[in-house]
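Colleague: Sharing a sequence plus its predicted fold:
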Amino acid sequence: MSQSRLFLSPPHMSGREQSYISEAFESNYIAPLGPMVDRFEESIRDLTKTPNALALSSATAALHLALRVLGIGNGDIVLASTFTFIGSIAPILYQNAVPFFIDSDTKSWNLDPDLLEEAIHKAPSKPKALILTHLYGQCADLDKIISICDAHGIYLIEDAAESLGTTYKDKQSGTFGTFGIYSFNGNKILTTSGGGMLVSPHKELIDKARFYSTQARNDAPHYEHTEYGYNYRLSNILAAIGVAQMEVLEKRIQKRRQIFEWYHETLEDIQEIAFMPELNNSVGNRWLSTLTFANTSPEKIRLALEEYNIESRPLWKPMHLQPLFKNTLSLENGTSQTLFETGLCLPSGTQMEYDDVLRVCSILKKVII
């Protein structure tokens, strides 16, 4: 009899979700917006200490609104981490702007600040913004990146979709730029099944994003429109799930970090294995435990794990290697390609126990040794 499946990052409910959903049903706020949306936004403001938050249907929608509000459009160059998920990049295309991909450094696996400076000088026109991904729950080198963006007058948009609760110098990821975004997709550290959040210290920018997110309806008793917008707001029912999820964020972070430590302790003696690093001045949420192999094919390991009903996944394929972005602007040093070719994400769900980690590690050892 096969063992139960270990998923990569399954949802983990707090136990309060049904109560809040029932409360939302009883209020009859079933359509988007309502008291639970307000409470969900408030919980993000409380966590991040950012005065403005906007609950949306996805993190991709949040990035799209950030670019639209900042006036980024046809032909504008937007710098971006290449080692990321397509949702970080697609909004650039929505605005008919031009992505310029920047490779990673080895000390964080995130965007390389030295290449950022070089890319700015090599760009055919002045870049308008940078979409900076905090990969797998680990912060990029924010001090250097912020300094470079400030020096060149470039908007910083933090893609903190994977890094909710991660801190850099005791400050929450997603709160350093003009905008920050978070994801509540089904596989994230917290989930509303699907949803996102846009935050900013600038009220006027969030107000404009809020306007665009509700079909750009003008203040009138009828439907009056001077601009076009989108149907991007979050359902009050899904927000009820988010309210309950936010109550256990710290527990979820502690468990993800514990799972990483279990992997690290069990596998650290295998010399060909290297885990994703964490910058000294940051505390990541370890959304996924990720590692690379010096000599063994990660695909061979993935298939071996799958035989034992264990889900794992390759690291992100860099955007500059995607067929969609053939011949797109990029500045590469080979780091992200090497990580993609040698790396793997291991099961990291917060309902895992120590024996589950040992189950995964035992198979890895059989393949490697």
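Modeller: Structure's in. What do you need?
Colleague: switch to C-alpha atoms for all contacts and neighbour counts from now on
Modeller: Noted.
Colleague: can you give me the helices for the stretch 251-369 of the chain?
Modeller: 298-307, 335-342, 354-368 (DSSP state H, counting those that start in this stretch).
Colleague: Mean neighbour count, the ones you listed: which tops it?
Modeller: helix 335-342 (a mean of 20; mean count of other C-alpha atoms under 10 Å).
Colleague: now the angle from that one to helix 298-307?
Modeller: 40 degrees (axes from the mean of the first three to the mean of the last three C-alpha atoms, to 10 degrees).
Colleague: okay, pairing it with this:
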Amino acid sequence: DLPTTQDFEDYQRQVIRMLDEAVTWRMTAIFFQVRTTNDAFYQSKLNPYSRYLTGEEGKKPPMDVLRWIIDETHRRGIEFHAWMNPYRVSINGKLSKTDYLDTCDDLNFAKRHPEMVLVDKKGILILNPAHPVVQDHIDASIRELIHDYPVDGIHFDDYFYPYAGLVKGEGDEKEYAAFKTSGMSLEDFRRGQVNGLIKRLHESIKSVNPALRFGMSPFGIWKNKADDPRGSNTHPTCGQCFHQQFADPVAWVEEGTIDYIVPQIYFGFSHDRAPFADLVDWWAGIVKDTAVDLYIGHGPYRLGVEKEYGDPAEVAYQVMYANQYPEVKGNVFFTYNTFIRNDKAKPGVDILKTLLIDEVTP
């Protein structure tokens, strides 16, 4: 959504435009990416500056960019939530593991510990979620950030174990071996590693600042009803984050290891396998009578592109449907860039903007 800081004046202009746009939309919070690929958009002793910030990993920007953005965000009365990818090392598989790590700064944890880097079936790299040293590094990285910067929360999206699956022999078999004799399945082992990290991070965050919010934005389908009676009314062929990413958001909600959840329900009302309304109904039931707040994740970037998003009012109708539930505390939209582009989504974006402004105007 933003350029690099190579043209710093342009970068600042784009950030100001983004925040002013958020004010126009009457947004109450932004989720700003600060850890894309085991790096940092801020001053860190543990992780190098991101190539997606400066154009070159490890290159220092002209100023403390994150502090400035947080200050500008708060000055407008908007919350700043630091969006972090805990495990991801690369975003594509264009380079081999060795070649990609050669492009990384020497401070990068993955470059210093290549034996803790796993490869998925598309060649994308992630840190080994099951390695205790990796878990320590992620915990330390978050502690550093929330100690040094006045963020309002820490936010993870749907990237846990990779969608594509891991390459056999390039995964976490070594760590699993110690549990295999107990009869624990590999799936349960992996979910246990993810769940354990989330619990640990929640405790770490609250120990530094109890007011900080820790939330997740998982893929919108936990399990299908055909797979589990507690699952959603979605087709058996739909992906399930419980099985594909080894993420168990129902456990996070029930155990209170997160403060809020933003399921990515990027499906339209007329989706033939995962209807929007059915999923909202299901998630509202999951958080009911818990301390976890539910925010619905919408995909306006699909307006005018996907078949079930042909009606420009689709996302506006989604918001109205979701807001009928007292369990739904708000709506989150991916991505900012959709709101400023003059493309197929614009008619729907204009309708959505009118709805949101009218809904929150006293």
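Modeller: Great, that's in hand. Because the structure is predicted, anything quoted here is derived from the model rather than measured.
Colleague: So after superposing, what's the score?
Modeller: Here the superposed chains carry a TM-score of 0.27, computed using TM-score structural alignment, normalised by the length of the second structure; 167 aligned residues with a C-alpha RMSD of 6.9 Å.
Colleague: just to revisit the earlier point, between the helices of the stretch 251-369 of the first structure, which gets nearest to Pro35 of the first structure?
Modeller: Evaluated over the helices of the stretch 251-369 of the first structure, closeness to Pro35 of the first structure peaks at helix 354-368, with 39.2 Å, by C-alpha to C-alpha.
Colleague: just checking, what packs against the closest one?
Modeller: helix 249-267, helix 298-307 (3 or more C-alpha pairs under 8 Å, 6 or more residues apart in numbering; DSSP states H and E).
Colleague: Next, the angle from that helix to helix 298-307.
Modeller: For helix 354-368 of the first structure against helix 298-307, the angle by the same axes, to 10 degrees is 130 degrees.
Colleague: Dump the helices of the stretch 251-369 of the first structure into a markdown table; add distance to Lys251 of the first structure as well.
Modeller: Compiled in a markdown table, these are given as follows (distance: least, C-alpha to C-alpha, whole Å):
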| stretch | distance to Lys251 of the first structure |
| --- | --- |
| helix 298-307 | 28 |
| helix 335-342 | 29 |
| helix 354-368 | 16 |
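Colleague: quick one: which of those helices is nearest Ile148 of the first structure?
Modeller: Nearest of these to Ile148 of the first structure, taken as C-alpha to C-alpha: helix 335-342 at 21.0 Å.
Colleague: Can you name every helix or strand that that closest one contacts?
Modeller: Against helix 335-342 of the first structure (3+ C-alpha pairs under 8 Å, 6+ apart) you get strand 289-293.
Colleague: packing partners for the strand it packs on?
Modeller: helix 249-267, strand 273-275, helix 335-342, strand 343-346.
Colleague: For the second structure, just list every one of the strands.
Modeller: With DSSP state E as the criterion, the second structure has strands at 29-35, 79-84, 117-119, 125-127, 153-156, 213-216, 260-261, 293-298, 328-333.
Colleague: Return the set of buried residues in the last one.
Modeller: What it means is strand 328-333 of the second structure. By neighbour count on 16 or more other C-alpha atoms under 10 Å, the buried set for strand 328-333 of the second structure is 328, 330-333.
Colleague: which secondary structure elements does that strand contact?
Modeller: Using 3+ C-alpha pairs under 8 Å, 6+ apart: strand 328-333 of the second structure touches strand 293-298.
Colleague: tell me what the strand it packs on is packed against?
Modeller: The contact analysis (3+ C-alpha pairs under 8 Å, 6+ apart) places strand 293-298 of the second structure against strand 260-261, helix 276-287, strand 328-333.
Colleague: quick one, that strand and helix 276-287 angle?
Modeller: Using the same axes, to 10 degrees, strand 293-298 of the second structure lies at 160 degrees relative to helix 276-287.
Colleague: Next, the angle strand 328-333 makes with strand 293-298 of the second structure.
Modeller: For strand 293-298 of the second structure against strand 328-333, the angle by the same axes, to 10 degrees is 30 degrees.
Colleague: Tell me who's in contact with Leu358 of the first structure.
Modeller: Residues near Leu358 of the first structure by C-alpha atoms under 8 Å, 6 or more residues apart in numbering: 263, 266.
Colleague: Leu186 of the second structure too?
Modeller: So Leu186 of the second structure contacts 176, 180 (C-alpha under 8 Å, 6+ apart).
Colleague: try 6 Å this time
Modeller: With contacts taken as C-alpha atoms under 6 Å, 6 or more residues apart in numbering, Leu186 of the second structure has no neighbouring residues.
Colleague: Could you do Ala62 of the first structure as well?
Modeller: With C-alpha under 6 Å, 6+ apart, Ala62 of the first structure has these contacts: Leu198.
Colleague: Mind listing what's buried along the helix or strand hosting it?
Modeller: Counting by DSSP states H and E, the element that carries Ala62 of the first structure is helix 59-69. Buried residues in helix 59-69 of the first structure, counted by 16+ other C-alpha under 10 Å: 59-69.
Colleague: thinking again about what came up before, now tabulate the strands of the second structure in TSV and tack on distance to Asp10 of the second structure.
Modeller: Shown next, in TSV, are these (distance: least, C-alpha to C-alpha, whole Å):
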stretch	distance to Asp10 of the second structure
strand 29-35	18
strand 79-84	21
strand 117-119	35
strand 125-127	31
strand 153-156	27
strand 213-216	31
strand 260-261	34
strand 293-298	29
strand 328-333	25
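Colleague: Identify, out of these, the most deeply packed stretch.
Modeller: strand 125-127 (a mean of 27).
Colleague: for that one, packing partners?
Modeller: Other helices and strands packing on strand 125-127 of the second structure, by 3 or more C-alpha pairs under 6 Å, 6 or more residues apart in numbering; DSSP states H and E, are strand 117-119.
Colleague: Output the contacting helices and strands for the strand it packs on.
Modeller: Looks like strand 117-119 of the second structure contacts strand 125-127 (3+ C-alpha pairs under 6 Å, 6+ apart).
Colleague: Please report how far Ser213 of the first structure lies from Leu54 of the first structure.
Modeller: 9 Å (C-alpha to C-alpha, to the nearest Å).
Colleague: I meant Ser282 of the first structure, not that one.
Modeller: Distance from Ser282 of the first structure to Leu54 of the first structure, by C-alpha to C-alpha: 26 Å.
Colleague: Could you check which of the two has the larger neighbour count?
Modeller: Each of Ser282 of the first structure and Leu54 has its neighbours counted (other C-alpha atoms under 10 Å); Leu54 has more, 25 against 20.
Colleague: Just list the residues touching the more buried one, thanks.
Modeller: Contacts of Leu54 of the first structure (C-alpha under 6 Å, 6+ apart): 197-198.
Colleague: check which helix or strand covers it.
Modeller: Assessed by DSSP H and E, Leu54 of the first structure sits inside strand 52-56.
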